[in-house]
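# Pasting the sequence and the predicted coordinates here, then a few questions.
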Amino acid sequence: MENKLPEYAIIVAGGSGSRMQRDMPKQFIELADKPILMHTIERFYKYNNEVRLIVVLPEQQLDTWRSLCRKHKFEPFHMVVAGGATRFCSVRNGLEMVQGEALVAVHDGVRPFVELETIKEAYNTAAGHGSAVVAVSPKDSIRELTQEGSKAVPRVNYKLVQTPQCFRASLLRKAYEQPEEEHFTDDASVVEQLGEKVVLVEGSYRNIKITTPEDLLLAEAFIKETL
């Protein structure tokens, strides 16, 4: 199903680099000679160069990002918005830049290997159902922690959630009008608080979130395949 609504992508990049064990924010670490965040933006631009890109960064990182864009002569047009104290606040700030009814994908700034077909499927599914959340099946066995210790659970009943998470703008705005709650770990959990159903879209194991040194090693292996 091809949608006709405008497409936005809110790319949230609020990392500090602590889990990466570096002073530099993880979204600015270079991968194949340019920051990870630039690779992520380029995935959406390659999918559709008319996607309206909104990059959300901590306010203290805005000048650094502008300098990096000049240094690397980074051309894809995007709007830059100052984030908030939490991811919830940052997404809400990004939403303020979305005009009218549209399809809005929210994506982690450090997921630079999202497949173009996955992006397309997320937008098209959201156009038809109002929501689309990318997820994959777990590879490992899963145990649930209990008061007695732990117990095995069938992994077929579980999914590992990724991004993008795509919604109609009207639904996402309504969701983010709610007060923030501790269990809001992603956009799907915010939308579900309204009583709305969330539709899953199959993701890819290559769509990694680069947050640790081990993730960076894997990312470097992936990027070599494309050079």
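Now that the structure is in, tell me what you want to look at.
# drop to CA atoms for contacts and neighbour counts, all remaining ones
Fine.
# Show me how far the longest strand anywhere in the chain is from its chain's centre.
The longest strand of the chain (DSSP state E) is strand 160-168. Using C-alpha atoms, centre = their mean, to the nearest Å, the distance from the centre of strand 160-168 to the centre of the chain it belongs to is 7 Å.
# Not counting it itself, show me its contacts.
Strand 160-168 is contacted by residues 101-108, 111, 119, 122-123, 126-127, 130-138, 187-188, 203, 207 when judged by C-alpha atoms under 8 Å, 6 or more residues apart in numbering.
# What residues of it count as buried?
The neighbour-count check on strand 160-168 (16 or more other C-alpha atoms under 10 Å) flags V161, Q162, T163, P164, Q165, C166, F167, R168 as buried.
# Also stretch 7-27?
For stretch 7-27, burial by neighbour count (16+ other C-alpha under 10 Å) applies to 7-17, 20, 25-27.
# can you check stretch 77-89 too?
H78, V80, V81, A82, G83, G84, R87, F88.
# Return the residues in contact with Q99.
Going by C-alpha under 8 Å, 6+ apart, the list of residues near Q99 is empty.
# got the residue ranges for the strands in the protein?
7-12, 30-31, 34-35, 52-57, 79-82, 103-108, 131-136, 142-146, 149-153, 160-168, 200-202.
# From N93, how far out is the spatially most central residue of the chain?
By C-alpha atoms, centre = their mean, the chain has its centre lying nearest to H107, at 1.8 Å. Going from H107 to N93 by C-alpha to C-alpha, to the nearest Å gives 14 Å.
# sorry, back to before: which two from the buried residues of stretch 7-27 end up farthest apart in space?
E7 and M20 (31.9 Å; C-alpha to C-alpha).
# and the gap between the nearest residue to Y123 once chain neighbours are set aside and Q27?
Excluding its sequence neighbours, the residue lying closest to Y123 (C-alpha to C-alpha, 6 or more residues apart in numbering) is C166, at 6.2 Å. From C166 across to Q27, the span is 21 Å (C-alpha to C-alpha).
# okay, now the one to match up with it:
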Amino acid sequence: MNRAAIIVAGGRGTRMGTPIPKQYLEIGDKPVLMHTLEIFHKFDQSLDLILVIPENDFSFWEELKDKFGFQVPHQVVAGGKSRFQSVKNGLGAIDWDEGLVAIHDGVRPFVSKEVIGKSFEEAERTGSGIAVVPLKDSIRKLTDENRSFYQERQYFRLVQTPQTFDLGKIRQAFNVTELHHFTDDATVYEHQGWQVSLIAGNAENIKITTPEDMDYAEFLLQKSKT
């Protein structure tokens, strides 16, 4: 079966407070984005890798590849004005009609190969495989009246990526007008009336967004080498 992974990396790094977008910042010996592409390549070297970044970053990405001697094969596609449009552009770059596609945040470099594998297996079985993790903290729901109510955390999950789908179905799902509640690919899929299937993610699969995340990323990288 054909399989692809779309790595979406269109962030501008505003919360990171750096002049360089977070996906290009270095952890360990290379930029975050290269770690992410490498883990998918290590999972399956036959996987079609599609990297979606802003078109203005194309030349900078080429410079980074030369600087770090980056050899993982991938196709680069121009992102859109929103994540929705960027993913849609990535889907359009796949040149086959049947198979599976994983959609993953470029700034999640610590996803495990086991989670990637489980997402593809579930998507092949049910049409979708969405990585999630349980909550550790207690949670409360806020109201417009400035009140709060306790919620049973056992009924909630934190959503990660990869979010993996049957290619035909996710293409159909993205062939709609973008709506404000499309916070991830799973919500776009659900808009068609389809139920998503959840798989267990890995706790280390953080989304690098703030300077504190970079510190934790360095820790995770060193831990993985021991």
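Nice, thanks for sending it over. Since the model is a prediction, treat every value here as computed from it, not as a measurement.
# circling back: the residue nearest to the centre of the first structure touches L37, doesn't it?
No: contact criterion C-alpha atoms under 8 Å: H107 of the first structure and L37 do not qualify, at 11.0 Å.
# so what's the equivalent of E30 of the first structure over in the second structure closest to, chain neighbours aside?
Aligned counterpart of E30 of the first structure in the second structure: E26 (TM-score structural alignment). Once flanking residues are discounted, E26 of the second structure sits nearest to V32: 5.8 Å by C-alpha to C-alpha, 6+ apart.
# residues near the one you found, how many?
Residues lying near V32 of the second structure (other C-alpha atoms under 10 Å) number 23.
# What of the one 10 residues further on?
Other residues near K42 of the second structure number 12, with proximity taken as other C-alpha under 10 Å.
# so who does the closest residue in space to K26 of the first structure that isn't next to it in sequence touch?
For K26 of the first structure, ignoring the flanking residues on the chain, the nearest one in space by C-alpha to C-alpha, 6+ apart is G17 at 4.8 Å. Contact analysis of G17 of the first structure by C-alpha under 8 Å, 6+ apart lists D23, M24, P25, K26, T211.
# Ok, M20 of the first structure next?
K26, T211, T212, P213.
# Include distance to T146 of the first structure when you put those residues into TSV, please.
Shown next, in TSV, are the contacts of M20 of the first structure (distance: C-alpha to C-alpha, whole Å):
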residue	distance to T146 of the first structure
K26	34
T211	28
T212	28
P213	31
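# Looking at the second structure, name the residue matched to K197 of the first structure.
With TM-score structural alignment as the criterion, K197 of the first structure matches Q195.
# roughly how far apart are that match and N205 of the second structure?
Separation of Q195 of the second structure from N205 of the second structure (C-alpha to C-alpha) stands at 24 Å.
# And F43 of the second structure? What does it align with in the first structure?
Counting by TM-score structural alignment, the partner of F43 of the second structure is Y47.
# Oops, could you answer that again for R157 of the second structure instead?
Using TM-score structural alignment, R157 of the second structure pairs with K159 in the first structure.
# For burial, what's the neighbour tally of its match?
The burial count assigned to K159 of the first structure is 15, neighbours taken as other C-alpha under 10 Å.
# Is it in contact with S137, as I believe?
Yes: under the contact definition of C-alpha under 8 Å, K159 of the first structure touches S137, with a separation of 4.8 Å.
# S137 of the first structure -> the second structure?
With TM-score structural alignment as the criterion, the equivalent of S137 of the first structure in the second structure is P134.
# which residues does H35 of the second structure contact?
P109.
# likewise V104 of the first structure?
E7, Y8, A9, I10, Y123, C166, F167, R168, A169.
# which residue in the second structure lines up with the first one?
Same thing as E7 of the first structure. Looks like E7 of the first structure aligns to R3 there (TM-score structural alignment).
# Distance of the nearest residue to that match once chain neighbours are set aside relative to E204 of the second structure?
Spatial nearest neighbour of R3 of the second structure, chain neighbours left out: L100 (4.9 Å); criterion: C-alpha to C-alpha, 6+ apart. Applying C-alpha to C-alpha, the value for L100 of the second structure to E204 of the second structure is 24 Å.
# of these two, who's got more company?
Of the pair L100 of the second structure and E204, L100 is the one with more neighbours under other C-alpha under 10 Å, namely 24 against 14.
# coming back round to it: mind listing which of the contacts of M20 of the first structure are in helices?
Of the contacts of M20 of the first structure, the ones assigned to helices by DSSP state H are P213.
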